[in-house]
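1. what follows is a predicted structure for the sequence shown.
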Amino acid sequence: MSSVWALGLLFFVKSIEIVQSRCSKSQYESGPGYWLKCSNGTIADVSNEEGLSAITMLNSNMKYISANSFIKHRGTLIVLNLQNCEISDVHPLTFSIFPKLKKLSLSHNKLQHLSNSWFADTPNLEQLDFTYNQIETIQTDFFKRIPSLRLLSLDGNHLNCLNPKELEPLGSLAKIRILENPLSLLCRQKVKITF
């Protein structure tokens, strides 16, 4: 009986080690500041750091991003990558406090809707990656707030249509990816003609 208990305890300890937060900090290669990369991390891991220009968090269990989640880095953040973090909801003003933000990736999460309030003050945003979420709708005028956008990735979502008229404010857009979405035939024809 004690060997079964010991084996169970060993398995439990090994399981805890697997989900332990692992973070590394390095010089940000495209400018001043640092790049924090965390696996299984939390917002607390980010809050304790200074001078971050880039944040990458993988395999975290966030679910919700509050308006204050990354507020400490509002004047320096250029890249924010939150992949496979179980994110299903975002406070309306979360990203609007980052005027220097150029790249945002929320790929492999559980977002269902994109809100136009997210990017109220992000004039430098060039890349958005929402691949492999569950996005069904994009709020009207969503793209009006991000005129500098050059790359938009929406692969692997649940979009039925992406209205080309909604994309007109994106004069800088060089590439859009919308593969693996259940686009209707009529929508596919409109998008093909436009791009």
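-> Looks like it came in fine. Numbers count the residues shown, from 1 in each chain.

2. all contacts plus neighbour counts: C-alpha atoms, from now on.
-> OK.

3. tell me how many other residues surround the closest residue to Ala120 other than its chain neighbours.
-> Spatially, and ignoring its direct neighbours in sequence, Ala120 is nearest to Ser96 (4.9 Å; Cα to Cα, 6 or more residues apart in numbering). Using other Cα atoms under 10 Å, Ser96 has 18 neighbouring residues.

4. so who does the residue positioned nearest the centre of the chain touch?
-> When Cα atoms, centre = their mean is applied to the chain, the residue found nearest the centroid is Leu106 (1.8 Å). Leu106 makes contact with Asn81, Leu82, Gln83, Asn84, Asp129, Phe130, Thr131, according to Cα atoms under 8 Å, 6 or more residues apart in numbering.

5. wait, doesn't the residue nearest to Ala120 sit right on Asn124?
-> No. Shown here, Ser96 and Asn124 do not form a contact pair, counting by Cα atoms under 8 Å, at 11.2 Å.

6. got the contact list for Ser21?
-> Per Cα under 8 Å, 6+ apart, neighbours of Ser21: Cys38, Ser39, Asn40, Gly41, Thr42.

7. in strands only, show me these.
-> Cys38, Ser39 (DSSP state E).

8. export the contacts of Ser21 to TSV and tack on neighbour count?
-> Output for those, formatted as TSV (neighbours: other Cα atoms under 10 Å):
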residue	neighbour count
Cys38	21
Ser39	19
Asn40	19
Gly41	22
Thr42	18
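
9. I'd like the contacts of Ser21 as JSON lines, with distance to Gly156 appended.
-> Formatted as JSON lines, the contacts of Ser21 follow (distance: Cα to Cα, whole Å):
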{"residue": "Cys38", "distance to Gly156": "25"}
{"residue": "Ser39", "distance to Gly156": "23"}
{"residue": "Asn40", "distance to Gly156": "23"}
{"residue": "Gly41", "distance to Gly156": "25"}
{"residue": "Thr42", "distance to Gly156": "26"}
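
10. alongside the first one, take a look at this:
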Amino acid sequence: MDTLIIVVCLPFLVLQSASLSEHTEISDQSLKHPELCPPCYCENGTAICNSLGLTYIPKFPNGTQNVTFTRNSLKSITERTFSNLSHLNLLVLDLSDNDIRSISPEAFSTLRCLQNLCLRNNIVPITILSESFLGLRNLTSLNLRHMLLRNISSGFFKHLPSLSLEHLDISHNGLKQFNFDSLTKFPDLKILRVGHNPIKILQWKYYNALEEVSLDDCDRQEIPTFCSGNGSFFPKLKKCFFSHNLLSMLNSTFFTCLDTLEVAFLNNNPIRVIDTGTFAYLPNLQEVCMHHLQQLHVLHDYAFNNTNLGILNLRGSHLGVNEIDPNAFAGCYCLHTLDLGYNQFEFMDDYKFNQLFRDLNSLRNLTLTSTELVAVPSVISRVMFRLERLYMNKNKLQSLPKLCFIT
């Protein structure tokens, strides 16, 4: 039976998961009464019409810049659909889940200031959708998730006059191939989400501005190369999301040319082996998240060797004493957050913990929740002098050391 303990004399040692509610002051703004715009809710420049069964967009107060009109029933959109919005300097429009089937070419032409448009979960024929982008001259963010766009050709965005698009989401569409030629007119594109598509053919194109790419759940067996003949296809890439794929092995060649990469998410892949120096050549890497690697068999020595790495998550990856090389975390001198919860350390003795954690003297947060431990590893008190939070709930702790930390 688990025993949950709070040690109040050591404010930086936590032996139970706790939910802390912070006191927040109520601002004067939050005490204002919402403006009348029945049947919707309007306040502070935002109008919300959610799940009201509306077949039209009503009038909103002057100054409204953000309209969320979701889970209603528009079916067909023309210029008249937005007649009650044309007097507004509208910046954000969310039309998700409205059963939209048709959009006229000039439908958005009266929304001259619109920057953010979400059409998620509407099934519009791809040729009609392509022509509907006319008039969106200032668009910076476009969400086309869950629209059954099976094939996005190189001319799909030819009617979109805005060249300032920075954020594009075309995930969850059943795409089997994707060619970056369709995006060449958007030189400022920073965030691209094409995940949750069974992409078999992926053709990169040089993109100087791209900072974030998501390829989650694309049935990919390997990470596509990011290298072009003269360097990287994405020389400014900072975040890469590649979770829920079919990746079985990791080594340093997967991340060649990503000198600016800061964040890598590789969760829920059937990765069996993480090789030596996999992340060693990423000079700006700050976070690696690899939780629930259900088939992980080997963490080689220096697998995470990177002097800039700050956050590492290996939760729920069935790691045990035989899977982790004693030097797996060697060289992680700046690691401040490590999550090893829900692994199997029942047979890892104090000597092996000493070897494994000996370089982690910058650690501030350590999670060892539900790891079958019967004692607090002594290396924690001898090496981790900066530790602020230690989570060891759901273990089999028999006792606590009388003096956990010496300061």
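-> Ah, there it is. Keep in mind that what you see is a predicted model, and the values were worked out from it rather than measured.

11. and the TM-score between them?
-> Here the TM-score for the pair of chains, by TM-score structural alignment, normalised by the length of structure 1, is 0.73; 173 aligned residues with a Cα RMSD of 3.2 Å.

12. strands of structure 1, start to end?
-> Going by DSSP E, structure 1 shows strands at 22-27, 34-39, 52-58, 64-65, 79-83, 89-90, 103-105, 113-114, 127-129, 137-138, 151-153, 175-177.

13. report all helices and strands that the second one contacts.
-> Contacts defined by 3 or more Cα pairs under 8 Å, 6 or more residues apart in numbering; DSSP states H and E place strand 34-39 of structure 1 against strand 22-27, strand 52-58.

14. list the buried residues in stretch 158-172 of structure 1.
-> His158, Leu159, Asn160, Cys161, Leu162, Leu167, Pro169, Leu170 (16 or more other Cα atoms under 10 Å).

15. grab the two from those that are most spread out in space.
-> Within those, two members stand farthest from each other by Cα to Cα: His158 and Pro169, at 23.0 Å.

16. which one's the longest helix in structure 1?
-> helix 2-18 (DSSP state H).

17. one step back: now tabulate the helices and strands packed on strand 34-39 of structure 1 in JSON lines and tack on mean neighbour count.
-> Formatted as JSON lines, these follow (neighbours: other Cα under 10 Å):
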{"stretch": "strand 22-27", "mean neighbour count": "13"}
{"stretch": "strand 52-58", "mean neighbour count": "23"}
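
18. can I get those in JSON lines including distance to Pro182 of structure 1?
-> Below are these laid out as JSON lines (distance: least, Cα to Cα, whole Å):
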{"stretch": "strand 22-27", "distance to Pro182 of structure 1": "37"}
{"stretch": "strand 52-58", "distance to Pro182 of structure 1": "27"}
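
19. what's the closest of those strands to Ala174 of structure 1?
-> strand 52-58 (23.3 Å).

20. which residues in structure 1 does the longest helix along structure 2 match up with?
-> Ranked by residue count and defined by DSSP H, the top helix of structure 2 is helix 350-357. Aligned using TM-score structural alignment, helix 350-357 of structure 2 spans no residues in structure 1.

21. neighbours around Leu36 of structure 2, how many?
-> 12.

22. tell me the counterpart of it in structure 1.
-> Checking with TM-score structural alignment, Leu36 of structure 2 has no match.

23. Leu36 of structure 2 against Cys42, yeah?
-> Yes. With contacts counted by Cα under 8 Å, Leu36 of structure 2 reaches Cys42, the gap being 6.7 Å.

24. re the thing from before, tell me which of the helices and strands packed on strand 34-39 of structure 1 lies nearest to Ile135 of structure 1.
-> strand 52-58 (19.7 Å).

25. not counting the closest one itself, show me its contacts.
-> In contact with strand 52-58 of structure 1 (Cα under 8 Å, 6+ apart) are residues 28, 32-41, 46, 73, 76-85.

26. gap between it and the chain center?
-> Distance of strand 52-58 of structure 1 from the chain centroid (Cα atoms, centre = their mean, to the nearest Å) equals 11 Å.

27. what's the answer for stretch 135-145 of structure 1, then?
-> 15 Å.

28. tell me which residues are up against that stretch.
-> 110-117, 119-123, 157-160, 166-167, 169-170.

29. sorry, back to before: list the buried residues in the longest helix of structure 1.
-> Buried, per 16+ other Cα under 10 Å, within helix 2-18 of structure 1: nothing.

30. do stretch 69-77 of structure 1 as well
-> Ser69, Phe70, Lys72, His73, Arg74, Thr76, Leu77.

31. Tyr28 of structure 1: what's it in contact with?
-> By Cα under 8 Å, 6+ apart, the neighbours of Tyr28 of structure 1 are Tyr34, Trp35, Ser53, Ala54.

32. if we go to 6 Å?
-> When contacts are counted by Cα atoms under 6 Å, 6 or more residues apart in numbering, Tyr28 of structure 1 touches Tyr34, Trp35.

33. now check Leu80 of structure 1 against structure 2: what is it aligned to?
-> So, by TM-score structural alignment, Leu80 of structure 1 is matched to Leu168.

34. surely its match and Leu192 touch.
-> Yes. Contact between Leu168 of structure 2 and Leu192 holds when scored by Cα atoms under 6 Å: they sit 5.1 Å apart.

35. follow-up on the earlier one: dump the buried residues of stretch 158-172 of structure 1 into TSV; add distance to Leu151 of structure 1 as well.
-> Output for those, formatted as TSV (distance: Cα to Cα, whole Å):
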residue	distance to Leu151 of structure 1
His158	19
Leu159	18
Asn160	20
Cys161	18
Leu162	15
Leu167	12
Pro169	14
Leu170	10
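
36. list the contacts for Glu126 of structure 1?
-> Lys102, Ser148, Leu149, Arg150.

37. how far away is the nearest residue to it once chain neighbours are set aside from Leu9 of structure 1?
-> Counting by Cα to Cα, 6+ apart, Glu126 of structure 1 lies nearest to Leu149, which is 4.0 Å off, once chain neighbours are set aside. In this view, Leu149 of structure 1 and Leu9 of structure 1 are 51 Å apart by Cα to Cα, to the nearest Å.

38. neighbouring contacts of the longest helix of structure 1?
-> So helix 2-18 of structure 1 is in contact with no residue, going by Cα under 6 Å, 6+ apart.

39. same question for stretch 110-124 of structure 1.
-> 86-88, 92-93, 95-96, 99, 102, 133-139, 142, 145, 148.

40. just the buried members of those?
-> Counted by 16+ other Cα under 10 Å, these give 86-88, 92-93, 95-96, 99, 102, 133-138, 142, 145, 148 as buried.

41. counting neighbours, what do you get for the nearest residue to Ser76 of structure 2 once chain neighbours are set aside?
-> Once flanking residues are discounted, Ser76 of structure 2 sits nearest to Ser102: 4.7 Å by Cα to Cα, 6+ apart. Neighbours of Ser102 of structure 2 under the rule other Cα under 10 Å: 18.

42. alright, calling it a day.
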